[in-house]
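>>> coordinates only, sequence not included:
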């Protein structure tokens, strides 16, 4: 009996017991390179890329390996989309809103002002229209996407001086990661600057920056921002749940076997869940340490939040007027958000607010 006939008559269990290796083991080895937009010093974000590579290797039995390279090793932090488009690398791990200079639509793959929370983003991307709409857009750049994890709602950043009113934002030189919130902050008088995380500390120390936002307590503590900017504000209304993405070169992905495509998807799911869980586990302790060390933790005033909301809605309207595709994606996201908020009112919000006031 030949191999094909054996598989047909014996089934998977019979094939395994007969010692005939499944097709996946007979495939040629696959070697990919992944360029991250983040430094190795951040075990949360960069750790997601490492978790992906570890999982791919483990599932494939070493037949499929992905080497992970920190920002600047293969390509600059903000050069990964160009590298994917040019077929220079097979994969990247990044924050899509870094590339709104190419097209504002990139922001929807990560975070927009007053946008989705982590759970809402996950639901929209995987069971709403989010992934479908964004992959149709990313196809222009030779990209297929998968979640690399979500930071959850971020902090509002570090400031060298206290921010009491909207007037205090005028002329403030602030590092903003990218995306539409830079445009919204500009309407409030902020001079937005985009730079890799590794360059921010020195800029704050030298006074070439007055403020920075990054992620939250765990990452911010590692980057040392509290030593040069004592005021720590919340919430980061521009990042209700920032999604990091695995961008995959479409030609490289299409060339994979069905088994290897399944491995990539499975490894992505493992890495994404790990990142989000890691942030939730590590942020509380880091926040306690920062406050104990002298960090001045302050909420944004309602005046500032209202001003940010108004500016953000103006930015969305401006982009909708220029791009029907932007308008389509934005309207879809907002419709999904409205339903998610409705459900949250009867579930987690009510529950969390009770628990927060109860003695547990």
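Now that the structure is in, tell me what you want to look at. Since the structure is predicted, the reported quantities are computational estimates derived from the model, not experimental observations. Numbering: from 1, shown residues only.
>>> use CA for all of it now, contacts and neighbours both
Fine.
>>> find the nearest non-adjacent residue to residue 74, please.
residue 35 (6.4 Å; Cα to Cα, 6 or more residues apart in numbering).
>>> part of a strand, is that neighbour?
Yes. Counting by DSSP: H, G, I helix; E, B strand; the rest coil, one finds residue 35 located in a strand.
>>> hold the first one in mind and look at this next one:
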């Protein structure tokens, strides 16, 4: 090949490569457009594990897109009230929210099944159910409301709450004013409790003044920071109404569907990470906080078998009534119930046996 012919071919190849680069650049730009979304949380910044899961989600998305997809996070009340977060997403005020679906049972009781119902699934079972058809049913229910949801957190089984007096029998619950919401409130009503809806920031003062006699909240880590032990020393367990309460990232369905597929995939990965880390953080911090609470005067008490069985019966009556009124509730509840039966069949064979043995070693000081 002579020298002139070589340079001619090299120049042509260079032009072709430059053209290819020019064509590729717009395509890449289209795949990763610059987008800014707002995410409103139902939680205050003081609940750093729950609120922090939303921040983690946003940071993962930001990092994975080199900052092209930026999600700005806002605490409850900064943009909209915490219990209106999903409504703000549905009407397009914000693009997404980090919230609990059971806050919206006033619209349909089926919303409760996306978070937790009394005597429902524990955290591990909840995640398994979501991954095996449960979350598809939740999204089928949400779609007509313009919403799409991905699991983005779980606190694990919560504590049964703080009481100003000992609760020994079912009669001790009668006449109590308790800060408790959702379907748990409906169950408690059947056994004589008067449920109260009080914002988290106002609970301490209500207990201190005697406006309420008891409150449920989350668990030791959050409860210790809120100081409930100073005004109600009896700390009961477990929260049979929240065996594994899930939080979701709620998206405006139209806006989610309009995202590039790569962004949708990144959001799903980010939500899965937040879902895992929240439970891990509570598991890591609750034991330490529980020791502190006992040192500060908390008196740990289990709910009696009588109370548990009476409330279980009341819950089944509530579900029977809701299944008659809400086809959506019945469809999702029946699916969850069938899943729960198999889950507990398996759990008692290996998991329960192993955990029980290890707890005995812990109690015997052998760990």
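Structure received. Everything quoted here is computed from the prediction, not taken from an experiment.
>>> care to give me the TM-score?
Scored by TM-score structural alignment, normalised by the length of the first structure, the superposition of the two chains gives a TM-score of 0.93; 348 aligned residues with a Cα RMSD of 1.9 Å.
>>> wait, the residue nearest to residue 74 of the first structure sits on residue 83?
No. Using Cα atoms under 8 Å, residue 35 of the first structure is not in contact with residue 83; the gap is 9.0 Å.
>>> tell me, what's touching the two both at once?
75, 89 (Cα atoms under 8 Å, 6 or more residues apart in numbering).
>>> the more surrounded of these two?
A side-by-side neighbour count of residue 35 of the first structure and residue 83, using other Cα atoms under 10 Å, places residue 35 first with 30 against 21.
>>> which residue in the second structure aligns with the more buried one?
Aligned by TM-score structural alignment, residue 35 of the first structure pairs with residue 40 of the second structure.
>>> ok, that match to residue 151 of the second structure distance?
16 Å (Cα to Cα, to the nearest Å).
>>> what do you get for residue 115 of the second structure?
9 Å.
>>> which neighbours do those two share?
246, 247.
>>> now do the contacts for the residue nearest in space to the middle of the first structure.
Geometric centre of the first structure, nearest residue: residue 244, 1.8 Å, by Cα atoms, centre = their mean. By Cα under 8 Å, 6+ apart, residue 244 of the first structure lies in contact with 93, 94, 95, 96, 109, 110, 147, 148, 149, 150, 151.
>>> dump those residues into a markdown table; add secondary structure and distance to residue 334 of the first structure as well.
Converted to a markdown table, the contacts of residue 244 of the first structure look like this (DSSP: H, G, I helix; E, B strand; the rest coil; distance: Cα to Cα, whole Å):
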| residue | secondary structure | distance to residue 334 of the first structure |
| --- | --- | --- |
| 93 | strand | 26 |
| 94 | strand | 24 |
| 95 | coil | 21 |
| 96 | helix | 19 |
| 109 | helix | 14 |
| 110 | coil | 15 |
| 147 | strand | 20 |
| 148 | strand | 23 |
| 149 | strand | 21 |
| 150 | strand | 19 |
| 151 | coil | 20 |
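>>> and those, which are buried?
93, 94, 95, 96, 109, 110, 147, 148, 149, 150, 151 (16 or more other Cα atoms under 10 Å).
>>> the fourth one -> the second structure?
Under the alignment by TM-score structural alignment, residue 96 of the first structure pairs with residue 101 in the second structure.
>>> ok, now how distant is that match from residue 157 of the second structure?
Between residue 101 of the second structure and residue 157 of the second structure the distance, using Cα to Cα, works out to 17 Å.
>>> now residue 270 of the second structure
Counting by Cα to Cα, the gap from residue 270 of the second structure to residue 157 of the second structure is 23 Å.
>>> hang on, residue 32 of the first structure in a strand?
Yes. Membership of residue 32 of the first structure in a strand is supported by three-state DSSP.
>>> what's near enough to touch the closest residue to it other than its chain neighbours?
Among residues not flanking residue 32 of the first structure along the chain, residue 66 sits closest, at 4.6 Å (Cα to Cα, 6+ apart). Neighbouring residues of residue 66 of the first structure by Cα under 8 Å, 6+ apart: 31, 32, 33, 34, 53, 56, 57.
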